[in-house]
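Enquirer: how would this look folded up:
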Amino acid sequence: RKSSGKTEVYSVDHLHGMLPLFSDIYAGAEKAGIKAETMISEYAPGQYELTLHYREDVMQAADDLVRLKRIVRQQARAHGVTACFMAKPIEDYAGSGMHFHVSLQDDAGNNVFAEKEGEGWTDTILHAIGGLRATMGESMLVFAPHLNSWRRFANQSYAPVSTAWGVNNRSVALRIPEGDVKARRIEHRPSGVDANPYLIGATVLAGILYGIENRIDPGPETTGNAYDVDPAGPPIPRDWRSAIDMAVNSDFLKSALGEDMHRTFTAVRQAEYDRVARTISNVDYDLYLYTI
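Expert: Alright, predicted model coming up:
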């Protein structure tokens, strides 16, 4: 829907206006055994963020998200509105991300990312970030699988445009949230809400394992605005076609997804690209019909 031009971020009035729908979403989630937590009004018109409770099993976390999206769509239809999970549905506003918070436990159930009191970051969390940075470029097709996904990566759009990492910094791709040391984790921010959570989980965990096994240095932390600096590190593709090419040729992604899934996933994305590439859009007519 259209807006007057001002943002609606954290607007309580907008939340109250949608309360009948949100109440039904929470009720449906509860019946499905899904622990839906905080709901906030976000930056774009009609954009809301819903947090899911932390799961120890990454497959269960992916199940929760997929089932919740179906509940949201169903309840939205019942209330006469449309639930949209495009990564960038409105041209002039920020898109919608799927931020994935991840930590690791040892056999005793201890968080291996958590530092000891008074000490700096553990080597484990730093190497995990190093692995995620090193593999992000060839994994971007998983995090941004469609053409519309790439419209989300615009400067100052709250979506990361590099592999930068930092602490409590929402301009970076990999963020370490401050707070209770027992909850120490990495927030992986590149994925759009249109991405497949099962593939995201597999790819992120494989990147973490790659970094830990190879003791990869994450490089310096970005402390300022990551949009204003060009942090040293592996490049990431800037468009959908480049992401497809990198994914097709990635041994890492073959290992992370398995050869059969890798072949199927990249083939579907290539077929989708071919269909979009031969489609004449209204933008073509606007730019070229009367001018060339």
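Enquirer: can we go C-alpha only for contacts and neighbour counts from here?
Expert: OK.
Enquirer: Could you double-check that Val142 sits in contact with Val193?
Expert: No: using C-alpha atoms under 8 Å, Val142 makes no contact with Val193, being 11.5 Å away.
Enquirer: Neighbour count: the two, which is higher?
Expert: Val142 (30 against 21; other C-alpha atoms under 10 Å).
Enquirer: For stretch 30-37, measure first residue to last.
Expert: Its start and end residues considered, stretch 30-37 measures 11 Å (C-alpha to C-alpha, to the nearest Å).
Enquirer: Report the buried residues of that stretch.
Expert: Within stretch 30-37, the residues that count as buried by 16 or more other C-alpha atoms under 10 Å are Ile34, Lys35, Ala36.
Enquirer: Please name the nearest non-neighbouring residue to the second one.
Expert: Pointing back at Lys35 there. Once flanking residues are discounted, Lys35 sits nearest to His53: 5.3 Å by C-alpha to C-alpha, 6 or more residues apart in numbering.
Enquirer: Then the last one?
Expert: Of all residues beyond its chain neighbours, the one nearest Ala36 is Leu52 (4.7 Å), with distances taken as C-alpha to C-alpha, 6+ apart.
Enquirer: Show the contacting residues for the one you found.
Expert: Counting by C-alpha atoms under 8 Å, 6 or more residues apart in numbering, Leu52 touches Ile34, Lys35, Ala36, Glu37, Thr38, Asp64, Leu65.
Enquirer: I'd assumed the last one was in a helix, is it?
Expert: To tie it back to what came earlier, the one meant is Leu65. Yes: assigned with DSSP: H, G, I helix; E, B strand; the rest coil, Leu65 falls within a helix.
Enquirer: and for comparison, fold this next one:
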Amino acid sequence: MLELDEYAEFINDLQCAAQAQGLPLDTVLKECAPGQFEANLIHTDDALSACDHSVLLKRLIKGVALKHGFEATFMAKPYGSEAGSGTHVHVSLIDSNGHNIFAENGDDPLQSAALQQAVGGLLELMPDSMALLAPNLNSFRRFQEGLYVPMAPTWGYDNRSVAIRVPAGPKEARRIEHRVAGADVNPYLLLATVLASIHHGLTQQIAPAEPIIGNAYEQIAPQLTNSWAHALHLLGNNHVLGEQLGEDFIEVFIANRQAERADTMREVSAMEYDWYLRHV
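Expert: Here you go, the predicted structure:
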């Protein structure tokens, strides 16, 4: 609460600027890392518009921050020992009559066949999607145990320790929350990946594993790669994502990321000098 008060003028200006630009900014909440906040966008029924809102909101936040004499960053891991920043996406599907197909089974949120199959597709393709969800070197520093980031392809009901959460609430608002991507993700590629995975689950009728009850970190060992090189290898060999997103796109994306990774390998960090210069 004290940090919300400390940044009250910035948050108020942010709300006013969003209103002036027609961006559907909802609440701004304080998160656990220093100077870390969560900004929520009101849902839209158009995926492309949701991505546009995300990009425009980032630019807006950076601009308002500069007006107040500081910088805003969307790095996934700005502080090595603190929790990183993620991009959580809430998704539901409506049919041609406007009905939420995830609510097809009444009051039991975990018994909807469509919801289970959508979750099954997301979990199956998640390991091979990591290069899209974590697009740079800093992205992978976020995946550390004990810092509120999913480490395995897991799901559950109203469980914030899993990768895919089904939030509590009325059945009309039943949805899936995808919790893996970092704040640095390209929102267009994130939404394309999420929708392609859901499409895969529905068309192939993929059944997920049992939902996690309790702390997923204590029950499931880390399985999602935190290696940038391995993530690119997995993406390049996944034919479902290649077909859904386009083989040409995947080839160009991987080539660009590999070139960026090659540049990072030529940089020697201060920590390496401190650890190894005189000791090896």
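Enquirer: For the residue nearest to the spatial centre of the first structure, give me its contacts.
Expert: Geometric centre of the first structure, nearest residue: Ser191, 2.2 Å, by C-alpha atoms, centre = their mean. Shown in contact with Ser191 of the first structure (C-alpha under 8 Å, 6+ apart): Gly97, Met98, His99, Val142, Phe143, Ala144, Ile200.
Enquirer: let's see 6 Å
Expert: Ser191 of the first structure sits next to Gly97, Met98, Phe143 when contact means C-alpha atoms under 6 Å, 6 or more residues apart in numbering.
Enquirer: which one in the second structure is aligned with the second one?
Expert: Yep, that's Met98 of the first structure we're talking about. Mapped onto the second structure by TM-score structural alignment, Met98 of the first structure lines up with Thr87.
Enquirer: thought that match was touching Ala183?
Expert: Yes: counting by C-alpha atoms under 6 Å, Ala183 is a contact partner of Thr87 of the second structure at 4.8 Å.
Enquirer: which residue in the second structure lines up with the residue nearest to Ala36 of the first structure?
Expert: Leu52 of the first structure maps onto Leu41 in the second structure, by TM-score structural alignment.
Enquirer: same thing with Pro89 of the first structure?
Expert: Using TM-score structural alignment, Pro89 of the first structure sits opposite Pro78 in the second structure.
Enquirer: Just to be sure, its match is in a strand?
Expert: No: membership of Pro78 of the second structure in a strand is not supported by three-state DSSP, which gives coil.
Enquirer: count of residues packed around the residue lying closest to it once chain neighbours are set aside?
Expert: Residue nearest to Pro78 of the second structure in three dimensions, not counting chain neighbours: Gly84, with 6.9 Å by C-alpha to C-alpha, 6+ apart. Using other C-alpha under 10 Å, Gly84 of the second structure has 26 neighbouring residues.
Enquirer: Surely Phe184 of the second structure touches Phe74?
Expert: Rather than Phe, residue 184 of the second structure is Asp. Yes: here Asp184 of the second structure reaches Phe74: they are 5.4 Å apart, a contact under C-alpha under 6 Å.
Enquirer: Among the contacts of Leu52 of the first structure, which one sits closest to Ser23 of the first structure?
Expert: Ala36 (11.2 Å; C-alpha to C-alpha).
Enquirer: what's the counterpart of that closest one in the second structure?
Expert: Aligned partner of Ala36 of the first structure by TM-score structural alignment: Leu25.
Enquirer: Could you do Gly179 of the first structure as well?
Expert: In the second structure, the residue paired with Gly179 of the first structure according to TM-score structural alignment is Gly169.
Enquirer: Okay, helices next: where are they in the second structure?
Expert: All helices of the second structure, identified by DSSP state H, fall at 2-6, 8-21, 47-67, 113-125, 130-133, 137-141, 187-204, 216-219, 228-236, 239-245, 247-265, 270-276.
Enquirer: Can I get those in JSON lines including distance to Glu210 of the second structure?
Expert: Below are the helices of the second structure laid out as JSON lines (distance: least, C-alpha to C-alpha, whole Å):
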{"stretch": "helix 2-6", "distance to Glu210 of the second structure": "39"}
{"stretch": "helix 8-21", "distance to Glu210 of the second structure": "41"}
{"stretch": "helix 47-67", "distance to Glu210 of the second structure": "29"}
{"stretch": "helix 113-125", "distance to Glu210 of the second structure": "10"}
{"stretch": "helix 130-133", "distance to Glu210 of the second structure": "22"}
{"stretch": "helix 137-141", "distance to Glu210 of the second structure": "27"}
{"stretch": "helix 187-204", "distance to Glu210 of the second structure": "15"}
{"stretch": "helix 216-219", "distance to Glu210 of the second structure": "12"}
{"stretch": "helix 228-236", "distance to Glu210 of the second structure": "25"}
{"stretch": "helix 239-245", "distance to Glu210 of the second structure": "24"}
{"stretch": "helix 247-265", "distance to Glu210 of the second structure": "32"}
{"stretch": "helix 270-276", "distance to Glu210 of the second structure": "42"}
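Enquirer: Could you work out which of these reaches nearest to Val149 of the second structure?
Expert: Val149 of the second structure sits nearest to helix 216-219 of all those, at 9.5 Å, using C-alpha to C-alpha.
Enquirer: Read off where the closest one ends up in the first structure.
Expert: Aligning helix 216-219 of the second structure against the first structure (TM-score structural alignment) gives residues 226-229.
Enquirer: Repeat that for stretch 133-149 of the second structure.
Expert: Against the first structure, stretch 133-149 of the second structure falls on residues 143-159 (TM-score structural alignment).
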